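Asker: got a structure for you, letters missing:
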């Protein structure tokens, strides 16, 4: 019988008594989460708390002291949708002070030795060329994972990669076997770093109970829109306004929400047995086309008789960038143009990431962006394009 999160006694108990903050799931003694103050990690934290795992949750967090780290955790939890009535479920017991590259004191090492599951969301998720991208995503991640080599308590180490670890030389339908090689080309250091660390984790730590989860494009939240993060949604806004880009109208765009992604990561971490060691968290064959997303945005904006979206040549990008800069009153037109050229490289690939593994493993059915793009638009009102871009080009 397929394991069913919703049918489990713990999940039924939580549905009946939603005030419960400590529910026992088989085999989950201590769940360690990294990146909890980030976008995906913050949503995983909220999912874990809402699933009744608050007292079994440890979060690796930077801070001047434990109280400061806890304040950061609570702030991001609310940002990612945790009810304020549950914020106090997060206490200093949930905090492990430090970062991936920290030299931990004996007391922390002792707590790490009892961890039964790890969800490693920590990364520098930036498309900038900052050398920290490689340092954090490869060297520091490998060092952190090595702490669990030989652990007798650890049952699973879920590492969050990216579906674009496959590089740029694949067909439009990408399977999990298409990542993890050394000879792929990449558009940005971030995706290369994720591919590199995945290879090193498998080679250097063969006994680590590693499962790699590779999200596709994570945009917005099905309920909160861009409140937790505006990452990448600025591009959708530009395409919607400009009615053109370098990818064709029938090009599919494989997008999932942060909350669907978080639920999948949590389930992969706590399910007693898994059939594979790598999964795409993606829309897969149900990924909408660019034209469908634009149409959904038109409907949300109550736009009537809007011009049809069209594919444009790369030679039009300077003019497109100029239009955006004028509308948004941005002085640096070249910044907009560089960003549009960079993302054009991804959009033109038209990748659809096969998600049959995750659908069969945990009944994963992510909501299409066409169904929640209205919330992303609502929460973007009054927010500038440049401000939203900062989520992806931070350094």
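Answerer: Now that the structure is in, tell me what you want to look at. Predicted, not measured: the structure shown is a model, and the values here were computed from it.
Asker: contacts and neighbour counts: CA atoms only from here.
Answerer: Will do.
Asker: mind listing what's buried in the helix or strand hosting residue 109?
Answerer: Taking DSSP states H and E as the criterion, residue 109 maps to helix 106-113. Residues of helix 106-113 classed as buried: 112-113 (neighbour count, 16 or more other C-alpha atoms under 10 Å).
Asker: A further structure is provided below for comparison with the first:
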């Protein structure tokens, strides 16, 4: 039997880099019968959410974990961007062997990687396979992250948070998440908790253990501490019924698409921005690292679909300011104006992803090009 068309995909570390590539691969498989294997560089055990996500890949999409690289020679203050790049470059030898085997076993038509993985181009070229850079930006990237996978195999609290949303009034819940790697200091996390309680608004908060050294935890694959160790004393009891705290991870696309969700407090990572615009959910922007401050400025000053809390002179957003912004988005006049504006963007996104949309047509063109390379 003739082999089907196949592509290899090498994502750089971070589930936020992996998810758009999986959406891309699902489109290729479902619409054009091009299967894919994800070859994943890493520096040790993957997180619970990453493992669960990879194990839920649909038929036609497979993954292979490369041997973990060692970072014992790096200084403790090495930047996250450097660690991401080195994870890829130090995996090239093992990637080369895996890729050669895949080329021999499949009808390999391309190798895709993201902006941090361009060193893998040489591996593809050596085997006579065309390399492609996956760089989703602006409207085009909407097609790659329109929906997260249906996470039927995820851990049980996924169902709990969606069931909780089912019981809330329409548009009444503020969803709070700082992405797959974002975290707050102990002081800031406590101020956020007090601000949410003071606002009296309903909320669903994806919370992660505080980190007083960094605002990101991309390379922390260990479990959470007891929530009661760092949330304000009595916070869970006082907000019971009005709010729900979910540790570490939640199915973001499903939450943003839920009718009870009326706002999104986000770190302004690009994946989160695309998802909230596609679902028409108003924004509170709280950038942490990388390009997020630029994204936040674009949302607040350019598109005018977000509110941004004012940071105090001590570098902390206080609980009174948090309460003010949350109430403003969820029940104030500012929130009503933002809802109107973001609905226009939601409609535009739907048009781009429609049957005759430019995003769908661009992907059709790419799939045709890949097939005719053989």
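Answerer: Received the coordinates, thanks. Being a predicted model, the structure only gives us computed values, none of them experimental.
Asker: what TM-score do we get after superposing?
Answerer: Once superposed, the chains reach a TM-score of 0.31 (TM-score structural alignment, normalised by the length of the second structure), with 183 aligned residues with a C-alpha RMSD of 6.4 Å.
Asker: what's the first helix or strand after the helix holding residue 109 of the first structure?
Answerer: Moving toward the C-terminus from helix 106-113 of the first structure, the next element (DSSP H and E) is strand 117-120.
Asker: report the buried residues of that following strand.
Answerer: For strand 117-120 of the first structure, by 16+ other C-alpha under 10 Å, it's 117-120.
Asker: what packs against that strand?
Answerer: Applying 3 or more C-alpha pairs under 8 Å, 6 or more residues apart in numbering; DSSP states H and E, we find strand 117-120 of the first structure packed against strand 31-34, strand 156-160, helix 258-270.
Asker: most tightly packed of these?
Answerer: Greatest average neighbour count among these goes to strand 31-34 (a mean of 26), per mean count of other C-alpha atoms under 10 Å.
Asker: who does it touch, helix- and strand-wise?
Answerer: helix 39-50, strand 57-61, strand 117-120.
Asker: how big is the angle separating the second one from helix 106-113?
Answerer: Meaning strand 57-61 of the first structure. Relative orientation of strand 57-61 of the first structure and helix 106-113, computed by axes from the mean of the first three to the mean of the last three C-alpha atoms, to 10 degrees: 130 degrees.
Asker: repeat for the longest one
Answerer: In this structure, helix 39-50 of the first structure runs at an angle of 80 degrees to helix 106-113, with the same axes, to 10 degrees as the basis.
Asker: now for helix 39-50 of the first structure, which elements pack on it?
Answerer: Using 3+ C-alpha pairs under 8 Å, 6+ apart, the elements in contact with helix 39-50 of the first structure are strand 31-34, helix 66-79, helix 258-270.
Asker: adding distance to residue 142 of the first structure, write these out as JSON lines.
Answerer: Below are those laid out as JSON lines (distance: least, C-alpha to C-alpha, whole Å):
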{"stretch": "strand 31-34", "distance to residue 142 of the first structure": "13"}
{"stretch": "helix 66-79", "distance to residue 142 of the first structure": "23"}
{"stretch": "helix 258-270", "distance to residue 142 of the first structure": "19"}
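Asker: nearest to residue 57 of the first structure, of the ones you listed?
Answerer: Of all these, strand 31-34 sits nearest to residue 57 of the first structure, with 4.9 Å by C-alpha to C-alpha.
Asker: quick one: the strands in the stretch 201-350 of the second structure?
Answerer: Under the criterion DSSP state E, counting those that start in this stretch, the stretch 201-350 of the second structure carries strands at the ranges 202-207, 243-247, 261-266, 283-285, 306-307.
Asker: tell me the most buried of the ones you listed?
Answerer: Using mean count of other C-alpha under 10 Å, strand 283-285 ranks as the most buried of the strands of the stretch 201-350 of the second structure, with a mean of 28.
Asker: surely residue 243 of the second structure and residue 206 touch.
Answerer: No. Using C-alpha atoms under 8 Å, residue 243 of the second structure is not in contact with residue 206, being 11.1 Å away.
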